[in-house]
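K.L.:
just to be clear, the model below is a prediction. Sequence and coordinates:
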Amino acid sequence: MNIKHYLDSTYLKTAAQANLSEQENTEVVKKCIQEAIDYDFKLIMIRPDQVVLAKKMIEAANSKVTIGTVIDFPFGNGTLEEKLAEAKQAIENGVDDLDYVLDYVAFKRGEIETIKEQVLQGTKLGLAHHKIVKWIIEVAALDNHQIVQLSALIKNVVIANFSEKEYDKVFVKSSTGFYKTPEGVPNGATVSTVKLMLENSCPLAVKAAGGVRTYEEAVEMIQLGVKRIGTSAAKAISTGEISNSNY
């Protein structure tokens, strides 16, 4: 097992969130992209406005690292039209993976048809352009029953509308890493939430994002059955170091 090829190395902070200037934050992004190239991670996950930069650096290095970005991040409460417009721009800019934040608040309000349409149209757009599509359900905002329901909903929409050969291009993803939880409560992937996702999203793949910071934790997630791990501790995971990352 080459653990590096499971890792979506992630940096999603804005300059303000990182308490940096725009130029300083761009330098951090460049460092993360270069690290992904140097360590041959599966993917570099960055904000939409940084996709062009990543594409340029990866092509210049003749690297196989793929590029992912987040859509309607971090709350997922934009309109369907806004989600699709942002995704279309990312596709034009050369992105490989589209990680949409599903409107989990609307789901909790019972707006099931709205959620189904988001999944249908967002997935259709991505697959039409040969992209990987991931749906972030924000497990920390949901109870176990809701995790089961939402994972199954995404699966059922995909099965009803797309061919079996496309199933492996659609993921259910645990978290944004930006959801605010009470002190000490995990806001990312946990073993229990990932098990629920795996059981109810199959045959779709699962991405465990947030909270995976060590080699041992990553191996545990892979052994459970996840196909991707979203983490800002990719280097530490791949080298066995200790990370102080909070995502």
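P.N.:
Yep, that arrived.

K.L.:
could you use CA atoms for every contact and neighbour count after this?
P.N.:
OK.

K.L.:
helix/strand/coil for the most centrally placed residue in the chain?
P.N.:
Taking CA atoms, centre = their mean as the criterion, Asp99 is the residue nearest the geometric centre of the chain, at 4.8 Å. The three-state label given to Asp99 by DSSP: H, G, I helix; E, B strand; the rest coil is strand.

K.L.:
measure it to Glu216 for me?
P.N.:
25 Å (CA to CA, to the nearest Å).

K.L.:
now Lys31
P.N.:
Counting by CA to CA, the separation of Lys31 from Glu216 is 25 Å.

K.L.:
quick one: residues in contact with stretch 18-32.
P.N.:
Ser9, Thr10, Tyr11, Thr14, Ala15, Ile44, Ile46, Gln50, Leu53, Ala54 (CA atoms under 8 Å, 6 or more residues apart in numbering).

K.L.:
closest to Ser232 out of those residues?
P.N.:
Nearest to Ser232 out of those is Thr10 (CA to CA; 4.7 Å).

K.L.:
report how many residues lie close to the closest one.
P.N.:
For Thr10, the neighbour count with other CA atoms under 10 Å is 26.

K.L.:
this is the comparison structure:
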Amino acid sequence: MPVASIATPRWDGPLPTPEEAAKMIDHSLLRPELTPAEVAAGLETASEYRTASVCVRPADVAAAVSALTGSGVAVGTVVGFPHGGATTAAKVFETAELVGLGAQEIDMVIDIGRLRGGDVAYVQDEIAAVVRAAEGRTVKVIFENAYLDDEQKAAGYRAAEAAGAAFVKTSTGFAPGGATAADIALMRRTVSPHVHVKAAGGVRTLDALLELHRLGATRFGATATATILDDLRGRLTGAAPLTDDAPTTGY
């Protein structure tokens, strides 16, 4: 089911520089139908705009590392994606393999059903195992908030912090709902300042990015990277805003 774009009014506060905004974005290349040529084009977009990272499918990590070496764009990938239902051992193996291929950031999906069932200890232990397997690389924990109530969310966020994760993250982009203002606010007030918040799912406009950044998100999973950053450049130079024609699934 497509995740709707976040509807927000036009931002009327101070604007970041294009370079600052780009370093908030993980350019997402996770849709299952992407061809190698489409992935390569996406890597070129990330390099051109100097995003914080790309987030690619596991099978694309080696190509992304080769293409982006020296660009300043980190290579990220996903573990247990998108359902989170793999065993802990499988997630650990996947993490170790991807780190060995050069991945610098790992976005892992929790066992959603375990958290919904109240087994927070299992969730925390699994996150900690992935953090250890990542050997110091950035680990972002995806909660798929659309399936959780606020009590479950907060328990999961606290578990991620206790397990040593660097980020808590809203969603995969493949569930019925994505990032919301309420969830970003809940994430930010639940975890300590040293744990970052990543918004993913429906962040397709500059206005949405800036509003969620105001609420505490510091990183954004996005397919509409060019639309967002070109809109920012246009506003800074007085040009007309662009139309968002980005895909509507997978962030």
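P.N.:
Yes, it's here. Model, not experiment: these values are computed from the prediction.

K.L.:
show me the contacts for the residue nearest to the centre of the first structure.
P.N.:
Asp99 of the first structure touches Gly68, Thr69, Val70, Ile71, Val133, Lys134, Trp135, Ile136, counting by CA under 8 Å, 6+ apart.

K.L.:
sorry, back to before: turn the buried ones among the contacts of stretch 18-32 of the first structure into a named ChimeraX selection, would you?
P.N.:
Entered in ChimeraX, the line below selects the buried ones among the contacts of stretch 18-32 of the first structure, by 16 or more other CA atoms under 10 Å:
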select :9,10,11,44,46,50,54
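
K.L.:
now render the contacts of stretch 18-32 of the first structure as TSV, adding distance to Glu117 of the first structure and secondary structure.
P.N.:
Listed next are the contacts of stretch 18-32 of the first structure as TSV, based on distance: CA to CA, whole Å; DSSP: H, G, I helix; E, B strand; the rest coil:
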residue	distance to Glu117 of the first structure	secondary structure
Ser9	29	strand
Thr10	28	strand
Tyr11	29	coil
Thr14	29	coil
Ala15	33	helix
Ile44	28	strand
Ile46	26	strand
Gln50	28	helix
Leu53	32	helix
Ala54	31	helix
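
K.L.:
residue in the first structure paired with Gly84 of the second structure?
P.N.:
Counting by TM-score structural alignment, Gly84 of the second structure corresponds to Gly76 in the first structure.

K.L.:
can you find the partner of the residue nearest to the centre of the first structure in the second structure?
P.N.:
Counting by TM-score structural alignment, Asp99 of the first structure lines up with Asp107 in the second structure.

K.L.:
same deal with Lys64 of the first structure?
P.N.:
By TM-score structural alignment, Lys64 of the first structure lines up with Gly72.

K.L.:
with adjacent residues omitted, what lies nearest to its match?
P.N.:
Distances taken as CA to CA, 6 or more residues apart in numbering put Arg50 closest to Gly72 of the second structure, at 6.9 Å, once the chain neighbours are dropped.

K.L.:
which one in the first structure is aligned with that neighbour?
P.N.:
With TM-score structural alignment as the criterion, Arg50 of the second structure pairs with Asp40.

K.L.:
isn't that match right up against Tyr6?
P.N.:
No - taking CA atoms under 8 Å as the definition, Asp40 of the first structure is not a contact partner of Tyr6, at 10.6 Å.

K.L.:
those two: which has the busier surroundings?
P.N.:
Tyr6 (21 against 17).

K.L.:
tell me the spacing between the alignment partner in the second structure of the more buried one and Ser53 of the second structure.
P.N.:
Using TM-score structural alignment, the equivalent of Tyr6 of the first structure in the second structure is Met24. Using CA to CA, one gets 9 Å for the distance from Met24 of the second structure to Ser53 of the second structure.

K.L.:
if we go by neighbour counts, what in stretch 74-81 of the first structure is buried?
P.N.:
Across stretch 74-81 of the first structure, burial judged by 16+ other CA under 10 Å covers Pro74, Phe75, Gly76, Asn77, Leu80.

K.L.:
ends of it, what's the gap?
P.N.:
Using CA to CA, the span of stretch 74-81 of the first structure from its first residue to its last is 17 Å.
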